[in-house]
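> need a structure here:
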Amino acid sequence: MSGGVLFEFVQMGQVMRVAAIDEATGTEVFIVAPVNATRLQMERVAMAKLRRKLGEQQPIPSRPSGRYA
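Okay, the predicted model is just below:
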């Protein structure tokens, strides 16, 4: 991805529909997440799906120790 990524969040009841759009290509993917997930969690999942769709492989970042939200 050479350009940026736009995120769109739309709440639908108890779920959040998140779109990730690659600015350079216009490629768009959607995920559905529970509304109690953090924005960062939703963005990470959507970004991973967008990277897969664009054929990019990037290492998964290591999780910090401690409690997970």
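> make it CA atoms for all contacts and neighbour counts henceforth
OK.
> now do the SS call for the most centrally placed residue in the chain.
Against the mean C-alpha coordinate of the chain, by CA atoms, centre = their mean, the closest residue is residue 46 at 1.9 Å. The three-state label given to residue 46 by DSSP: H, G, I helix; E, B strand; the rest coil is helix.
> for the one 3 residues further on, same thing?
Classification of residue 49 into helix, strand or coil gives helix, according to three-state DSSP.
> before we move on, what about the one 3 residues further on?
For residue 52, the reduced secondary structure class is helix; criterion used: three-state DSSP.
> burial measure for it, as a count.
As a burial measure, residue 52 scores 12 neighbours (other CA atoms under 10 Å).
> one more, so I can put them side by side:
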Amino acid sequence: MVTKRAGGGQPPLLGEVLFEFQRHGNILRVVAIDPKSGTEVIMVADPRQSKTVIQRLAARKLAYVLAKNQAKTQR
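Presented below is the predicted three-dimensional model:
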């Protein structure tokens, strides 16, 4: 999955992404993990949304965090 972010920077390419879903009442806790770097992001989603949409949003957040971390290391 390739996502573009505002600002024109090149996002990192996401290969495999691991997802974990936990339902807590009327919210869904989603963890997206990049197995190569061990980076993980956590988000809360509406469980009424489709799994595909939730995974896309979590992967997008993961790509943002990876790009942010990559920019920090390049400074």
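> give me the nearest residue to residue 50 of structure 1, chain neighbours excluded.
Closest residue to residue 50 of structure 1 apart from its sequence neighbours, by CA to CA, 6 or more residues apart in numbering: residue 29 at 5.9 Å.
> map the one you found onto structure 2.
Superposed on structure 2 with TM-score structural alignment, residue 29 of structure 1 falls opposite residue 41.
> contacting residues around whichever residue in structure 2 pairs up with residue 10 of structure 1?
Residue 10 of structure 1 maps onto residue 22 in structure 2, with residues paired by TM-score structural alignment. By CA atoms under 8 Å, 6 or more residues apart in numbering, the residues touching residue 22 of structure 2 are 28, 29, 30.
> got a winner among the residues you listed for most neighbours?
residue 30 (20 neighbours).
> pull the number of nearby residues for the spatially closest residue to that one that is not a sequence neighbour.
Closest residue to residue 30 of structure 2 apart from its sequence neighbours, by CA to CA, 6+ apart: residue 21 at 4.8 Å. Per other CA under 10 Å, the neighbour tally for residue 21 of structure 2 reads 16.
> tell me the secondary structure at residue 43 of structure 1.
Of the three states, residue 43 of structure 1 takes helix under three-state DSSP.
> in stretch 33-47 of structure 1, what counts as buried?
33, 35, 42, 43, 45, 46, 47 (16 or more other CA atoms under 10 Å).
> returning to that earlier point: buried residues, the one helix or strand the residue nearest to residue 50 of structure 1 maps to. List them.
Secondary structure assignment for residue 29 of structure 1, by DSSP states H and E: strand 28-34. Neighbour counts over strand 28-34 of structure 1 (16+ other CA under 10 Å) mark 28, 29, 30, 31, 32, 33 as buried.
> understood, closing this out.
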